[in-house]
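**Student:** just coords:
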């Protein structure tokens, strides 16, 4: 009987994982369609998952597999995300950009939270949006969410907002590029210091040329590197907050997947990066797998979104995040042009 139950449980987990894969594939397919190609597969997959939930309800049959994707595949994707980060290049050429990236993160989080308090917005969503805006979008939100004990619904809403707003900003950047009184390299630094996702930075900086794109990605990866110390600060903050609120005391477990993130960063920087036989195609393949797994994991979060409360919960944090994004854009434009 026990073996039968274990077999049934494993079957439900596997079928649930495949269920999220179907949405991820659909998100990639939708990203080939004009307009939706600007949003990206991750946001498309979450959008499809949210629509499915509103029409058909939560797929209870696949709950265990979906939960597995949301928890474990998500952490695995973040670990693989570390391969995108070349530590050696950052320390050789990007120390100044690293310091400027710290400014971006500090302003994004503090200003978003300040505005959220002023607008009486949902503090948890606002914090996730501030972290996503300051660091690296969905990956940063996914890393921070378990530390602050974020609800799946709030995490999914935050990821969706980041993807949408970041896409709009990157398109605006590309459109105004010909009219800006700064050099292409300065433009690249500006994009890397101010835009939300790594993909948004690439989208905005590519029209400015290879050198601008390289600087943009370097500036952005410096912000990604700061994700680890930021998460450690969050752990310290959450523990102290729980001490002062005895009714909310919980054990904050260390996010061990961040050590995997660091390990993959070191491995990618000093092993794969110096190995001639590792081709660009191989790295592109790893990048695709990472994004696909992250997309599949986010589907589970999207399926937990009920639109009944979204309007009330999301609009004010969105406004706070929009204002913060504009302020960061203007501030980093000035810094990049100095």
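**Tutor:** Right, received. Where do you want to start? Since we're looking at a predicted model, the values are computed, not measured.
**Student:** switch to C-alpha atoms for all contacts and neighbour counts from now on
**Tutor:** Noted.
**Student:** okay, now residue 57: neighbour count?
**Tutor:** If you count neighbours by other C-alpha atoms under 10 Å, residue 57 ends up with 13.
**Student:** And the helices in the stretch 51-200 of the chain?
**Tutor:** The residue ranges that make up the helices of the stretch 51-200 of the chain, judged by DSSP state H, counting those that start in this stretch, are 63-68, 74-81, 87-93, 95-119, 123-134, 138-144, 152-176, 184-194, 198-205.
**Student:** Ok, which of these comes nearest residue 215?
**Tutor:** Ranking those by proximity to residue 215 (C-alpha to C-alpha) places helix 184-194 first, at 5.7 Å.
**Student:** any idea of the angle the closest one forms with helix 123-134?
**Tutor:** 160 degrees (axes from the mean of the first three to the mean of the last three C-alpha atoms, to 10 degrees).
**Student:** for residue 85, what are its contacts?
**Tutor:** For residue 85, the contacting residues are 221, 224, 225, 265, 268, 269, taking C-alpha atoms under 8 Å, 6 or more residues apart in numbering as the criterion.
**Student:** Make sure the second one is actually in contact with residue 135.
**Tutor:** Yes - contact status for residue 224 versus residue 135: in contact at 5.8 Å, counting by C-alpha atoms under 8 Å.
**Student:** neighbour count winner among these two?
**Tutor:** Set side by side, residue 224 and residue 135 show unequal neighbour counts under other C-alpha under 10 Å, the larger going to residue 135 at 34 against 24.
**Student:** What count of nearby residues applies to the closest residue to the more buried one other than its chain neighbours?
**Tutor:** The shortest distance from residue 135 to any residue that is not its chain neighbour, by C-alpha to C-alpha, 6 or more residues apart in numbering, is 5.3 Å, and that residue is residue 223. Other residues near residue 223 come to 26 when the count uses other C-alpha under 10 Å.
**Student:** Which neighbouring elements make contact with the strand or helix carrying residue 223?
**Tutor:** Under the criterion of DSSP states H and E, residue 223 resides in helix 210-225. Using 3 or more C-alpha pairs under 8 Å, 6 or more residues apart in numbering; DSSP states H and E as the contact definition, the elements that helix 210-225 packs against are helix 87-93, helix 95-119, helix 184-194, helix 198-205.
**Student:** want to compare, so here's the second one:
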């Protein structure tokens, strides 16, 4: 017993330096996001992670704790993400909007994977970008990376593409809304159906008014509901591909099942709003810590090798999801 306790203490002591670094990165990420609301804390976190991981002579003692954060914080954050979603909210959108969301997600995912093949992009990067762009940006990338055969650079590249092209959509869509004279409802549905990150969705819909923002967020969250089935589908595809090749990814990771249970709990209506507000902020903190840790393992030289092709993939996927969002949301009221 004494040896067990001593070993646990030693293990915890080895994690503290890295955990302290991760906490500091999360604090900085949240501060930057607070000053620049259009920039997601998750995006800032992964940038900080890449920067810290490539500093020569960065304390080796921090690496164990940072690696632990990448695994544990990610899973906890994805589970809590489910508490932001309610089945009732999604059903309240109406059959037309729900059908449009399904089409946007499925066609964007399939089209992005196909485009990745055409461009010669690695399978892992294609799957990460396809999931992130079709569902919920960096959070989706973080959720699916555990069931995909990929390099660490692929994760950072995917999040970078979410940032770049989500920002383009965030700035470009309000111009289209104004030029076309769209109603607040239509503007909100299109923003929620096509922009990558939740924060970017809010920024894109804001010029059309508070009503547009409210609709946009619910439509966006209806895409997030599809995170669990999407992870399951990707995992099944990866299992078939790696059949007989040793360890295969689980059909449904336990933390994704936790996500579904959290959605069910939120849908039951038993949790007070105060609790939901706290868990929303906690989710952002956990995912920011996880993405910092994932970025920490990236090496810039390897990341740059993916540059041109990854940029083309991000641009093509953004054009696809935007075109589908506009078309389906206007034709399927």
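**Tutor:** Noted; the coordinates are in hand. Predicted, not measured: the structure shown is a model, and the values here were computed from it.
**Student:** Please report how far residue 9 of the second structure lies from residue 70 of the second structure.
**Tutor:** Distance, residue 9 of the second structure to residue 70 of the second structure, by C-alpha to C-alpha, to the nearest Å: 21 Å.
**Student:** So if I had to pick from these two, which one is more boxed in?
**Tutor:** Taking residue 9 of the second structure and residue 70 together and counting by other C-alpha under 10 Å, residue 70 has the greater number of neighbours (24 against 12).
**Student:** I figured that one was touching residue 294, is that so?
**Tutor:** Yes - with contacts counted by C-alpha under 8 Å, residue 70 of the second structure reaches residue 294, the gap being 5.6 Å.
**Student:** measure whatever residue of the first structure lines up with residue 9 of the second structure to residue 17 of the first structure for me?
**Tutor:** Under the alignment by TM-score structural alignment, residue 9 of the second structure pairs with residue 7 in the first structure. Distance, residue 7 of the first structure to residue 17 of the first structure, using C-alpha to C-alpha: 15 Å.
**Student:** who are the neighbours in contact with residue 39 of the second structure?
**Tutor:** Residue 39 of the second structure sits next to 32, 33, 199, 200 when contact means C-alpha under 8 Å, 6+ apart.
**Student:** Aligned counterpart of the second one in the first structure, please.
**Tutor:** Spelled out, that is residue 33 of the second structure. By TM-score structural alignment, residue 33 of the second structure lines up with residue 31.
**Student:** tally of neighbours for that match?
**Tutor:** Neighbourhood size, residue 31 of the first structure [other C-alpha under 10 Å]: 20.
**Student:** again, but for residue 240 of the first structure
**Tutor:** Close neighbours of residue 240 of the first structure, defined as other C-alpha under 10 Å, add up to 12.
**Student:** In which helix or strand does it reside?
**Tutor:** Assigned by DSSP H and E, residue 240 of the first structure belongs to helix 227-244.
**Student:** Next secondary structure after that helix?
**Tutor:** Note on helix 227-244 of the first structure: by DSSP H and E, the next helix or strand toward the C-terminus is helix 257-267.
**Student:** That next one vs the second structure, average distance?
**Tutor:** Averaged over the aligned pairs, helix 257-267 of the first structure sits 1.0 Å from the second structure after superposition, using mean C-alpha distance after the TM-score superposition for the first structure.
**Student:** Of all the residues in that helix, which ones are buried?
**Tutor:** Of the residues in helix 257-267 of the first structure, those buried by neighbour count under the rule 16 or more other C-alpha atoms under 10 Å are 257, 258, 260, 261, 262, 263, 264, 265, 266, 267.
**Student:** Which position in the second structure pairs with the second one?
**Tutor:** What it means is residue 258 of the first structure. Matched by TM-score structural alignment, residue 258 of the first structure corresponds to residue 256 in the second structure.
**Student:** Tell me the spacing between the aligned partner of residue 239 of the second structure in the first structure and residue 226 of the first structure.
**Tutor:** Taking TM-score structural alignment, the alignment pairs residue 239 of the second structure with residue 239 from the first structure. In this structure, residue 239 of the first structure and residue 226 of the first structure are separated by 20 Å, where distance is defined by C-alpha to C-alpha.
**Student:** ok so, going back, would you turn the buried residues of helix 257-267 of the first structure into JSON lines with distance to residue 63 of the first structure?
**Tutor:** Output for these, formatted as JSON lines (distance: C-alpha to C-alpha, whole Å):
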{"residue": "257", "distance to residue 63 of the first structure": "23"}
{"residue": "258", "distance to residue 63 of the first structure": "26"}
{"residue": "260", "distance to residue 63 of the first structure": "27"}
{"residue": "261", "distance to residue 63 of the first structure": "27"}
{"residue": "262", "distance to residue 63 of the first structure": "31"}
{"residue": "263", "distance to residue 63 of the first structure": "31"}
{"residue": "264", "distance to residue 63 of the first structure": "30"}
{"residue": "265", "distance to residue 63 of the first structure": "33"}
{"residue": "266", "distance to residue 63 of the first structure": "35"}
{"residue": "267", "distance to residue 63 of the first structure": "35"}
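**Student:** With respect to residue 335 of the first structure, which of those residues is nearest?
**Tutor:** Here the nearest of these to residue 335 of the first structure, counting by C-alpha to C-alpha, is residue 265; it sits at 27.9 Å.
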